[in-house]
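Undergrad: just the structure for this:
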Amino acid sequence: MTQRSPHPTRTPSTRTRGQRAARAAALLATLSLPLALLAPAAGASASRAAAPAADSAPEGPRLRDVTDKPVGTAVREEVLRRTDDIGARYRQTLAEEFSMVVPESELKFNRLRPRAGAEPARPVAADYNLTLPQPILDAAAANGQEVRGHTLVWYRTNPAWILNTAYTGDQLLEIMRGHIAFTTRRYADRIDTWDVVNEALDADGTLREPCNPDAPAAGAECGRSGALSKASVWQRIGGSEDYTHIIEAFRAARKNLPASAKLYYNDFGIERSGPKADGALDLVKRLLAETGETSDGQTRPLVDGIGFQAHLGVDWTPAYVADFRANMKRFTDLGLETQITELDVGVDLPVTPAKLEVQKRVFHDIGRMCAEEEACTAILLWGFSDRFQWIGEGWPGQYGAATVFDEEFAAKPGYFGFRDGLTLPTPLLTASTGRR
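TA: This next block holds a predicted model:
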C-alpha cells in the first residue's frame, strides 16, 4: 500500500475566501443565467447575491462565515431558474449561507448524457445536455462558491440507452471510461472534487450484484425499482465481487484530471462501525494500493477521500456521534480526507418542537465533529429548505422536515445548532505568555 501523510497538505479547506472569490471571478464571463437573477443589490458584496429579506434572515453570522472549511449544499437548477418569490428567496439564501454547492442530480449520468451518440464509448458534446448544470455553475461563480462533482458512476440514474441494451462487460467498461473522460475534462476548471463512484456497496459491505441483461425487464428494473433495484449495471464489468469497474473508474478520473483534484468514494450507512463501514474500508484500501498518472504527468494513489453521506434521523444519540467519530478515524488513519457530503436529519411526522430540538442536537454534533477533525475538509447538506428536500418527497406523510430552513426559508432550530457546531471556541490568551 502506498504510504501517505495522515493529514494532506493541500485540501479544499486551505483555500481562503479571497482565493475562492478570485477563482469565481475568473468564471463570471461564462454566465448564462439572466443577470437580474444573479447580480448583487447595490452595496452588497461583489461575490454574493443580495441578502434575504429581513423577515426570514437569521440574526448573527452566516454558516459560510463561521468556519474556514467549505459549508455546502445540494442545489436544484430548476429552482434556481424560477422567477417568482420562491426562486428569489432560494437564490438569496444559497448565496448568503454557503461556500460550496453540489448539483443534486444535474451531473448524474441519465440527466447529463441522455443520448448514446454515434459512438457510445467516444462521446461528443452533442450527446450531452450541457445546459442542465449551467445555472448552478453560474450561480456558484457569482457567489464565490466552490463546486463539488456528484457523481460519475452510480448504480442508479443510468440512461435508458445503457439499461435497455445488453452491452458486454468490456463494452460497458469503455462507455464508462469515455463518459468519465468527457465529463471531468469538460468541468476541470470548475470542479476539483468528484464523487467518482457512489454507493457501490450493499448493506452487508459486499459489492452489489450485477444486473442480468438476459432477465425479463432487466433494463427497466436495474438500478431503478423492483426486485433488481439494488443490482448494478456497472458490476457486469468483471462480475460478482469483482472491483474492476470501481478501480477503472478512479483510474479514468485520475488520468483526466490534474494532481490537485480530489477523488472520493461516497456512500450512505458507513457512518457507524459495522459490516458496510468495514466493506468501505476494504474498498478504499484497494484503491490506495493502486496508482494512476494524472493529466499533468504526476503519479498519485487512485483515491483521496471518503464521503460520508450522513442521511440521519432524530433517533441519533451522542453515543452514535462518538461511534461516527471513531469510525471516521479508521479512514483518516489511512491518510484519507473525509467529507460529510449529504447531511440531513429526517423527522418522522408529525413534526413536534421536541423532535426539532433533537434534530438541532444532531446538526450541532455533526457540525462540531467536522469542525474539530482536521481531515474533515468540507461539510455539505443535501438541500437546505424543507420546501425542496428528497426525504419529504420520497416518503410523503411519513418523514420530512429534514433541513435547516423551513418551507418559507426561515431558520429552524437545526440551523442554529448547526451554526453553533461549526463555530469552534476561540482559544483564550494566556496571561503568562500572551499566546493562545
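
Undergrad: from now on I want contacts and neighbour counts done on CA atoms only, so please keep to that.
TA: Noted.

Undergrad: now for residue 305, how many residues are close by?
TA: 26 (other CA atoms under 10 Å).

Undergrad: can you pull the contacts of residue 111?
TA: Residue 111 sits next to 105, 129, 132, 157, 159 when contact means CA atoms under 8 Å, 6 or more residues apart in numbering.

Undergrad: let me know the closest of the residues you listed to residue 87.
TA: residue 132 (16.9 Å; CA to CA).

Undergrad: ok, the closest residue to that closest one other than its chain neighbours to residue 314 distance?
TA: Among residues not flanking residue 132 along the chain, residue 106 sits closest, at 6.1 Å (CA to CA, 6 or more residues apart in numbering). Distance, residue 106 to residue 314, by CA to CA, to the nearest Å: 29 Å.

Undergrad: who has more neighbours, these two?
TA: residue 106 (25 against 19).

Undergrad: I'd say that one and residue 135 touch.
TA: No: counting by CA atoms under 8 Å, residue 106 sits too far from residue 135 to count as a contact (10.1 Å).

Undergrad: before we move on, the earlier item: want to throw the contacts of residue 111 into TSV with distance to residue 220 and neighbour count?
TA: Converted to TSV, those look like this (distance: CA to CA, whole Å; neighbours: other CA atoms under 10 Å):
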residue	distance to residue 220	neighbour count
105	20	19
129	22	17
132	24	18
157	12	16
159	10	17
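
Undergrad: of those residues, closest to residue 415?
TA: Nearest member of these to residue 415, counting by CA to CA, is residue 105, at 24.1 Å.

Undergrad: and what about that closest one, helix, strand or coil?
TA: coil (DSSP: H, G, I helix; E, B strand; the rest coil).

Undergrad: Serialize the contacts of residue 111 to TSV and add fields for distance to residue 245 and secondary structure.
TA: Output for the contacts of residue 111, formatted as TSV (distance: CA to CA, whole Å; DSSP: H, G, I helix; E, B strand; the rest coil):
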residue	distance to residue 245	secondary structure
105	22	coil
129	25	coil
132	27	coil
157	17	coil
159	18	coil
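
Undergrad: let's compare: structure for the following, please.
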Amino acid sequence: MNKRLFLLSMRACTLLLLMMAQAACSDKGDGPRPDTEPPEEQPGPSILKEKANFGIGAAIKTAHLAELAYANTVKSHFSQVTAEWEMKMELIWSSATGYNWSNADRVVDFAKDNDLEVHGHTLVWYKSFPGWFKNAGYDSTAFEDRVRAYIQTTVGRYKGRVKSWDVANEIFNDNGTLRSTDCPVFATFNDPIGFYGRCFKYAHEADPDAKLFYNDYSVVLASAKRSAIKRMVSRFKNEGIPIHGIGDQFHYRVTTDKNTIKNGLTDMASTGLLIHLSELDIIVNVQQSESYAFTQAEAQKQADMYRFIVESYESLPADQKFAITTWGVTDKYTWLTDYWHAKEYPLLFDQHYQEKEAYRGFLAGLKNN
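TA: Sure, this is the predicted structure:
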C-alpha cells in the first residue's frame, strides 16, 4: 500500500471512531433521538356524547344487553337510554293482580351501572293498555283511579333514577282531531284532554323533579296536529298543569322535505318547552323494496339528512334542547325491518356495530364538533 492510500485509510478510521463515540455519548445524554422517539399519540374517534351540549340517547332492549358489542356501543357513545318496550304499561301491568318490574328494573339498573340517564317511555299510550284493563268495563271514576295508581306507583318506584317521562303518547291524529276510534280513554271521558292533564299531575306528585313530556309522531310535518298540541300545552299552562317538554318521534325519510322539518321545529320551540327528538331514525328504503341495495350513495344521502336534522336542532334556544334519541342502536335490530317487512338501515351503526356515514353526518351537525 502506498503512503497516500495509507493516510486516507487512517483518516477514515479516525472519523469512524469519532462518530461512534458521539453516538455513545448521545445515548447517555439528553440529546434528541429521532429514531427511538415514540410516535405522537393520535386522537381517538369523536364520540357523540362528548361533543353534544344536550342528551344523546338510544332506545335499548334488555334482550340485547347480553351481547357485548351492543352494550359497549351504548355505554361508549350515548349519555341516556329509553326502554324501547320494557317500561310500557302492557309489560309492567300485564296482570290485574300486580306489577312485573323485572324488565324495567334491568333497564334502570343497566343505566345506573354505566352512568347513563333514563328517559321513561311511556306512562299512558292507547296501544299499551293491557287487554284485561281495556275489557274490564270501568266507568270513568274507576278507570282514572286505576291509571292514577299505576302512574304514581311506577313513577314513584323510579323516583330519582328516571329523570324524565313521556306521560302521554300519541293522542292526536295528523289532522289535529283526537284519536277517538282506537283509544279507550276517549270512550270513557267526556273531556279526554282533561284526563291526560291530570295524568301529568299524578306523575308530578310522584316525582316533582322529573321532567314530563307529551310525545307524538309527525309533529314537525303535520301542522294541524302541531297546532292541536300547542292548544293542549296552552290549556295545561293556564290550568297550572306541569308539562315540561314535547317529543317528536322523528321517524322520517331521506326524502322528507327539509324546509318542513326546519319550520316545524321552530314552531314547536315557540311553546317555550323542552324539545326532544325522541325516536330518531332515517328511512332509506322508502319503497320498502326487498331488492333495495344500501349503496354508498344512499349512505351519503342518509348522512346528509342526519346532519341537517342535528343542525336544525342545534339552532333552537340552548335551554330548550333536551336530547336527541335514536330509536335503536344498530341496523341489526331496527324495529323497521319487522314493521315494513323489508330491508332497512336507519341507524348510526351497521350490523357489525361499525360507525356509518350516518354517524359522521350526525357528528358533523353538532356545534362543538
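
Undergrad: report the contact partners of residue 364 of structure 2.
TA: If you count contacts by CA under 8 Å, 6+ apart, residue 364 of structure 2 has them with residue 307.

Undergrad: kindly apply the preceding question to residue 84 of structure 2 instead.
TA: 59-61, 121, 327-328.

Undergrad: do residue 250 of structure 2 as well
TA: Counting by CA under 8 Å, 6+ apart, residue 250 of structure 2 has contacts 217-218, 277-281.

Undergrad: give me the stretch of structure 2 that stretch 378-392 of structure 1 matches.
TA: Under TM-score structural alignment, the match for stretch 378-392 of structure 1 in structure 2 covers residues 323-337.

Undergrad: can you show me the strands along the stretch 51-200 of structure 1?
TA: 71-75, 100-103, 146-154, 191-198 (DSSP state E, counting those that start in this stretch).

Undergrad: closest one to residue 421 of structure 1 among the ones you listed?
TA: strand 71-75 (12.0 Å).

Undergrad: packing partners of the closest one?
TA: Applying 3 or more CA pairs under 8 Å, 6 or more residues apart in numbering; DSSP states H and E, we find strand 71-75 of structure 1 packed against strand 100-103, strand 376-381.

Undergrad: quick one: that strand to structure 2 mean distance?
TA: With mean CA distance after the TM-score superposition for structure 1, strand 71-75 of structure 1 departs from structure 2 by a mean of 0.4 Å once superposed.

Undergrad: so that strand matches what in structure 2?
TA: Using TM-score structural alignment, strand 71-75 of structure 1 pairs with 56-60 in structure 2.

Undergrad: buried stuff in that stretch?
TA: Of the residues in stretch 56-60 of structure 2, 56-60 count as buried by neighbour count, 16 or more other CA atoms under 10 Å.

Undergrad: check stretch 320-340 of structure 2 too.
TA: So, applying 16+ other CA under 10 Å, buried residues of stretch 320-340 of structure 2: 320-334, 336-337.

Undergrad: coming back round to it: if I align to structure 1, which of the contacts of residue 250 of structure 2 are still contacts?
TA: Contacts conserved in structure 1 for these, using both residues aligned by TM-score structural alignment, their matches' CA atoms under 8 Å: 217-218, 277-281.

Undergrad: now the residue sitting nearest the centre point of structure 2, nearest residue through space, not along the chain?
TA: By CA atoms, centre = their mean, structure 2 has its centre lying nearest to residue 325, at 1.6 Å. Leaving aside its sequence neighbours, residue 325 of structure 2 sits nearest to residue 57 (CA to CA, 6+ apart; 4.0 Å).

Undergrad: any idea how far that neighbour lies from residue 360 of structure 2?
TA: For residue 57 of structure 2, the distance to residue 360 of structure 2 equals 16 Å [CA to CA].

Undergrad: do residue 244 of structure 2 as well
TA: Distance from residue 244 of structure 2 to residue 360 of structure 2, by CA to CA: 31 Å.

Undergrad: could you do residue 187 of structure 2 as well?
TA: 47 Å.

Undergrad: also residue 48 of structure 2?
TA: 9 Å.

Undergrad: more neighbours: which of the two?
TA: Taking other CA under 10 Å, residue 48 of structure 2 and residue 360 do not tie; residue 48 has more neighbours (23 against 18).

Undergrad: the alignment partner in structure 2 of residue 199 of structure 1: what's it in contact with?
TA: Superposed on structure 2 with TM-score structural alignment, residue 199 of structure 1 falls opposite residue 170. With CA under 8 Å, 6+ apart as the criterion, the residues that contact residue 170 of structure 2 are 125-126, 179, 215-217.

Undergrad: list just the nearest of those to residue 134 of structure 2.
TA: residue 126 (9.7 Å).

Undergrad: leaving out the residues flanking it, which one is nearest to the closest one?
TA: Closest to residue 126 of structure 2 by CA to CA, 6+ apart is residue 183, at 5.0 Å.

Undergrad: what residue of structure 1 matches up with that neighbour?
TA: Per TM-score structural alignment, residue 183 of structure 2 is aligned with residue 232.

Undergrad: so that match makes contact with residue 208?
TA: Yes: with contact defined as CA under 8 Å, residue 232 of structure 1 reaches residue 208; the gap is 6.1 Å.

Undergrad: shared neighbours, those two?
TA: Common neighbours of residue 232 of structure 1 and residue 208 (CA under 8 Å, 6+ apart) are residue 200.

Undergrad: comparing those two, which shows the higher neighbour count?
TA: Using other CA under 10 Å as the criterion, residue 232 of structure 1 and residue 208 rank with residue 232 on top: 26 against 23.

Undergrad: okay, helices next: where are they in the stretch 151-300 of structure 2?
TA: Using DSSP state H, counting those that start in this stretch, the helices of the stretch 151-300 of structure 2 run over 184-188, 192-206, 223-238, 258-269, 296-314.

Undergrad: including distance to residue 90 of structure 1, could the helices and strands packed on strand 71-75 of structure 1 go into TSV?
TA: Formatted as TSV, those follow (distance: least, CA to CA, whole Å):
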stretch	distance to residue 90 of structure 1
strand 100-103	13
strand 376-381	15
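
Undergrad: what's the closest of these to residue 146 of structure 1?
TA: Of these, nearest to residue 146 of structure 1 by CA to CA is strand 100-103, at 4.5 Å.

Undergrad: now for residue 234 of structure 2: what does it line up with in structure 1?
TA: By TM-score structural alignment, residue 234 of structure 2 lines up with residue 285.

Undergrad: which of the kept ones among the contacts of residue 250 of structure 2 lies closest to residue 11 of structure 2?
TA: Closest to residue 11 of structure 2, out of all of these and judged by CA to CA, is residue 281, at 76.1 Å.
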